[in-house]
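Engineer: structure here, sequence nowhere to be found:
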């Protein structure tokens, strides 16, 4: 058995041409290229897929080999999976050739064997380089070809960096050098998963809301921190893949939620591990949030222009407003610019930095005894402290004042979002009824603030209208603002009277 440790990148087609030049400064032990044809097998009810196992036969230069990859670990684009390889003389898989110990207890291997059938294939040219770096050997494999399922095809442009032997940190250092040229994006989806999706045997990525992490009061701080970071990163990458397959705004909004969870988790646990965090990728994390800051504006414009401006239906100047709002939409980042972002050197550096930090888990190194004890302590006490701190900050912000105007409410939107994210991080530690009784009014207030802020693009257009249309818009905006402010003030007065559920 081998355990693969590899970084997977999806790459722009032009990366192949620049890669040879980038590798000239390294010691190349071996270089070749080969044509690989792979057929993937499973049962009709996907028995292997349900085990998170992948079975293939690879044909190369007239020789055949069957491989099974079992469930492993994935952090960002770093994949670790047990792999078993057996040579074949016929193009038909034989599960009995694999060690019996690899199968779950009670699994009817013979029954699965009898039901195996080919599902899809991959066909690609692989260019390989075996590099030696300070005693570490790393294989680079650039694959270009296609996945095929029936009549359906999808291109393959991937780069894999696999640790052959030595220090895994060298794998990341090499990757950091390669991404400087751009065109590389850490990939969380394997060729096999893409094949299942293409064959219609596995669902395409689905848009999903960020849900609370399953927690128990006895879970320790370190365990909770790592689980929250993994959850945020998975949510982020899932919606990145979803957006690339279906470029709609909702996917980007949820991608931002995953990024926000990662950032908020680092803030919540920062006192325990901050001295071990690489500040470079933390800066990149803040940069990415800034790169996505236009999403609120985009959501407003989508709502205001939907159904030819149905939201503005009572205004005689609706057509003029919609035309100007659409012009604003056209100025926002488009799909091409976003793809450039996701394949940019800084974005790749961020993903590599976070992935490496999670893989090493080196926040433990150099900790004082008191910090080590805090990391090993049950998370319930830390949760209470953080929720208290967050509540204190909210109560002493403008949201705790006797009365607010529209501009003041809008200024508090980010603060309230962060407060609610803190609550989400520790939600499962508390009874749902008590928790939601407290959170729902604040969630309603956030929605109210977002509705109030949605009027902002219209305020920006007032000076571009004639006098009559401007007066009509002013009157309409005043009514909307008055109604929203009254509702917000009532909700806030009630929310401030609620007793915290975590005490």
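Structural biologist: Yep, that arrived. Keep in mind that this is a model prediction, so the values were computed, not measured.
Engineer: from here on, contacts and neighbour counts on C-alpha atoms
Structural biologist: Fine.
Engineer: tell me the secondary structure of residue 271, please.
Structural biologist: Three-state call for residue 271 (DSSP: H, G, I helix; E, B strand; the rest coil): helix.
Engineer: could you list the buried residues of stretch 60-78?
Structural biologist: Going by neighbour count (16 or more other CA atoms under 10 Å), the buried part of stretch 60-78 is 64, 65, 66, 67, 68, 69, 70, 74, 75, 76, 77, 78.
Engineer: got it, and stretch 415-431?
Structural biologist: Buried-residue list, stretch 415-431, by 16+ other CA under 10 Å: 415-416, 418-430.
Engineer: next step: those residues restricted to strands.
Structural biologist: Using DSSP state E, no member of the buried residues of stretch 415-431 falls within strands.
Engineer: so residue 142 touches residue 124, yeah?
Structural biologist: No - using CA atoms under 8 Å, residue 142 and residue 124 do not qualify as a contacting pair, with a distance of 9.5 Å.
Engineer: with neighbour numbers in mind, choose between these two.
Structural biologist: residue 142 (24 against 19; other CA atoms under 10 Å).
Engineer: need the nearest residue in space to that one, chain neighbours excluded.
Structural biologist: In this structure, residue 142 finds its nearest non-sequential neighbour in residue 159, 4.5 Å apart by CA to CA, 6 or more residues apart in numbering.
Engineer: and what of residue 418?
Structural biologist: Nearest residue to residue 418, sequence neighbours excluded (CA to CA, 6+ apart): residue 264, at 7.4 Å.
Engineer: the one you found contacts residue 422, doesn't it?
Structural biologist: Yes - between residue 264 and residue 422 there is a contact under CA under 8 Å: 7.1 Å.
Engineer: overlap of the contact sets of these two?
Structural biologist: Common neighbours of residue 264 and residue 422 (criterion: CA atoms under 8 Å, 6 or more residues apart in numbering): none identified.
Engineer: can you map out the helices along the stretch 151-300 of the chain?
Structural biologist: For the stretch 151-300 of the chain, helices defined by DSSP state H, counting those that start in this stretch occupy the ranges 168-178, 191-198, 221-245, 249-273, 279-291, 295-309.
Engineer: by how many degrees do the third one and helix 249-273 diverge?
Structural biologist: Orientation of helix 221-245 against helix 249-273 (axes from the mean of the first three to the mean of the last three CA atoms, to 10 degrees) gives an angle of 160 degrees.
Engineer: in the helix or strand where residue 38 lies, what counts as buried?
Structural biologist: Taking DSSP states H and E as the criterion, residue 38 maps to strand 27-42. With burial defined by 16+ other CA under 10 Å, the residues of strand 27-42 counted as buried are 28, 36, 37, 38, 39, 40, 41, 42.
Engineer: which other helices and strands contact that strand?
Structural biologist: In terms of contacts (3 or more CA pairs under 8 Å, 6 or more residues apart in numbering; DSSP states H and E), strand 27-42 is packed against strand 54-60, strand 117-133.
Engineer: what residues does the last one touch?
Structural biologist: When contacts are taken as CA under 8 Å, 6+ apart, the neighbours of strand 117-133 outside the stretch itself are 26-44, 137-150, 156, 170, 191, 195-196, 199.
Engineer: same check, this time on the shortest one
Structural biologist: Contact with strand 54-60 is made by 34-42, 48, 64-70, 91-93, 192, as judged by CA under 8 Å, 6+ apart.
Engineer: then this one, side by side with the first:
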């Protein structure tokens, strides 16, 4: 009997460091005059076919596989995103003989492990057909490949145009890459995108649909330097923000709006959790810009919540009530105007600058070179995080003692404290290894239940504010009807407060996961 062949160890990936921007025809016209895009360039047609199993197993494992036809032949590429929001990715690339995957080479990549060796399950899923015009920008010892892609993505009967600018660092330091990107942005604002052509193709193929992007694990591990842990956390939050903004521009999606706001809150929470490292005025400026964007989104989100949690249940219960129908029409119109404001913000030059400036600051900001904080930047993340988690936990426990006697504004502040501790626990949780994983899940779960209970109480307070706006901006009849709805919800307030107190008591009994294990 023949001995089974050993499973090959995946070859080392080649990292790529790149930035990508989604262009409009107007932005492309403006950029044509920039030195980095002047001149004829080298144009080549690239047709790529992406492969996966019928149930999209590679996608679920964070992998993509394509075979690209070029003038010189075929190139097979496997990519694995090393972490959400990263500007570098793991990549395995080899020449191959034809338009189908090379099984022997795939065994040297994570694809073989993901499919448990069953490479015959791979089928073509979608294709991209683009003309890529490539130029090279050089300054000092830096070389950046500047690629303009124009074409389309095709998935069955669905298609979508491609107009993208990619900057890939070929030589030199990342500072040069961001310097060029920011110079281009001064010529024509274009939003930074973390969505690859593969991401877009899978969406067209029906894998992701228009679902909002929720927060992913930052992947912080024990022993990681605090500075790199911050980068991982902040990239993750920025990627969530960018992805949901792209979804929102394509389609008015309440969940994308909500997750966009979550991404912004997580970004601000990262600034707060790592504050000792983040010296300089730029951190405060970028934090203020995230607050500006959140303020442009808040009204749309408040109306979404009011309609979903207060108005729709009453509408279903009351049926063809004329006053409710009139109120619903008014609310829908107000919601439309609020979404116009939100969309104008995420489709603005200001937001495009915010994304790029934040990405640059995360990767190469002055905070990462300040001699005064070098010791803290290099500290193991578990040592850096422990006193900060403990301080937030003590603050929350103290603030929650008089929960029953707090007014709505104070309960909202308490909810913010719970949210900050939860985000910090999620950021730092994996830094303490696998042994306290059960305690980590229990602690974060208890925090979430407490936060959710406070959130329901806050929704009632927001509904009251929405009713106050109705009084100012609509007739008395509609304002009275909205007031009745809020009054009906307010009857649940005592029960919700009791549940919040029970959740707080359970949280106090839950042992923090960052404490050393008992001997």
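Structural biologist: Nice, I can see it. What you see is a predicted model, and the numbers here were worked out from it, not measured in a lab.
Engineer: on that earlier part again, what's the counterpart of the residue nearest to residue 142 of the first structure in the second structure?
Structural biologist: If you follow residue 159 of the first structure across to the second structure using TM-score structural alignment, you land on residue 165.
Engineer: dump the residue contacts of residue 194 of the second structure.
Structural biologist: Residue 194 of the second structure makes contacts with 20, 85, 239, 242, 243, as judged by CA under 8 Å, 6+ apart.
Engineer: which position in the first structure aligns with it?
Structural biologist: With TM-score structural alignment as the criterion, residue 194 of the second structure matches residue 188.
Engineer: wait, what's in contact with the nearest residue to residue 43 of the first structure once chain neighbours are set aside?
Structural biologist: Leaving out its chain neighbours, the residue that sits closest to residue 43 of the first structure by CA to CA, 6+ apart is residue 116, at 4.6 Å. Contact analysis of residue 116 of the first structure by CA under 8 Å, 6+ apart lists 41, 42, 43, 44.
Engineer: centroid-nearest residue for the first structure?
Structural biologist: Per CA atoms, centre = their mean, the C-alpha nearest to the average position across the first structure is that of residue 236, at 1.4 Å.
Engineer: picking that back up, mind checking how far the match of residue 194 of the second structure is from residue 338 of the first structure?
Structural biologist: The gap separating residue 188 of the first structure from residue 338 of the first structure is 18 Å, by CA to CA, to the nearest Å.
Engineer: about what we covered before: right, and the helix or strand after the strand holding residue 38 of the first structure?
Structural biologist: Moving toward the C-terminus from strand 27-42 of the first structure, the next helix or strand (DSSP H and E) is helix 47-50.
Engineer: who's in contact with that next one?
Structural biologist: 42, 54, 55, 112.
Engineer: what helix or strand is the last one on?
Structural biologist: Under the assignment given by DSSP H and E, the secondary-structure element containing residue 112 of the first structure is helix 109-115.
Engineer: and the contacts of that helix?
Structural biologist: By CA under 8 Å, 6+ apart, helix 109-115 of the first structure touches 42, 43, 44, 47, 94, 95, 96, 103.
Engineer: now the closest residue in space to the fifth one that isn't next to it in sequence: how far from residue 58 of the first structure?
Structural biologist: By the measure of CA to CA, 6+ apart, the closest residue to residue 94 of the first structure outside its immediate chain neighbours is residue 113, 7.0 Å from it. In this view, residue 113 of the first structure and residue 58 of the first structure are 18 Å apart by CA to CA.
Engineer: buried set for stretch 221-231 of the first structure?
Structural biologist: So for stretch 221-231 of the first structure, counting by 16+ other CA under 10 Å, buried means 221, 222, 224, 225, 226, 227, 228, 229, 230, 231.
Engineer: want to try JSON lines for those residues, with distance to residue 384 of the first structure as columns?
Structural biologist: Shown next, in JSON lines, are these (distance: CA to CA, whole Å):
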{"residue": "221", "distance to residue 384 of the first structure": "12"}
{"residue": "222", "distance to residue 384 of the first structure": "16"}
{"residue": "224", "distance to residue 384 of the first structure": "14"}
{"residue": "225", "distance to residue 384 of the first structure": "15"}
{"residue": "226", "distance to residue 384 of the first structure": "19"}
{"residue": "227", "distance to residue 384 of the first structure": "18"}
{"residue": "228", "distance to residue 384 of the first structure": "17"}
{"residue": "229", "distance to residue 384 of the first structure": "19"}
{"residue": "230", "distance to residue 384 of the first structure": "22"}
{"residue": "231", "distance to residue 384 of the first structure": "21"}
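Engineer: trace residue 297 of the first structure over to the second structure, please.
Structural biologist: Checking TM-score structural alignment: residue 297 of the first structure goes with residue 302.
Engineer: residue contacts, that match?
Structural biologist: Residues near residue 302 of the second structure by CA under 8 Å, 6+ apart: 462, 463, 466.
Engineer: mind listing what the last one touches?
Structural biologist: Residue 466 of the second structure sits next to 302, 303, 306 when contact means CA under 8 Å, 6+ apart.
Engineer: quick check: the gap between the counterpart of it in the first structure and residue 293 of the first structure.
Structural biologist: Counting by TM-score structural alignment, residue 466 of the second structure lines up with residue 457 in the first structure. Separation of residue 457 of the first structure from residue 293 of the first structure (CA to CA) stands at 15 Å.
Engineer: again, but for residue 238 of the first structure
Structural biologist: 20 Å.
Engineer: neighbour-wise, which of those two wins?
Structural biologist: Counted by other CA under 10 Å, residue 238 of the first structure and residue 293 do not tie: residue 238 has more neighbours, with 21 against 12.
Engineer: on that earlier part again, which one of the contacts of residue 116 of the first structure is nearest residue 83 of the first structure?
Structural biologist: Nearest to residue 83 of the first structure among those: residue 41, at 15.6 Å, using CA to CA.
Engineer: excluding chain neighbours, what is closest to that closest one?
Structural biologist: Nearest to residue 41 of the first structure is residue 118, by CA to CA, 6+ apart, at 4.5 Å.
Engineer: same thing with residue 186 of the first structure?
Structural biologist: In space, residue 186 of the first structure is closest to residue 9, 4.4 Å off (CA to CA, 6+ apart).
Engineer: that neighbour matches what in the second structure?
Structural biologist: Residue 9 of the first structure maps onto residue 21 in the second structure, by TM-score structural alignment.
Engineer: next one: residue 266 of the first structure
Structural biologist: Taking TM-score structural alignment, the alignment pairs residue 266 of the first structure with residue 271 from the second structure.
Engineer: surely that match is in contact with residue 278?
Structural biologist: Yes - in terms of CA under 8 Å, residue 271 of the second structure counts as a neighbour of residue 278; the distance is 7.3 Å.
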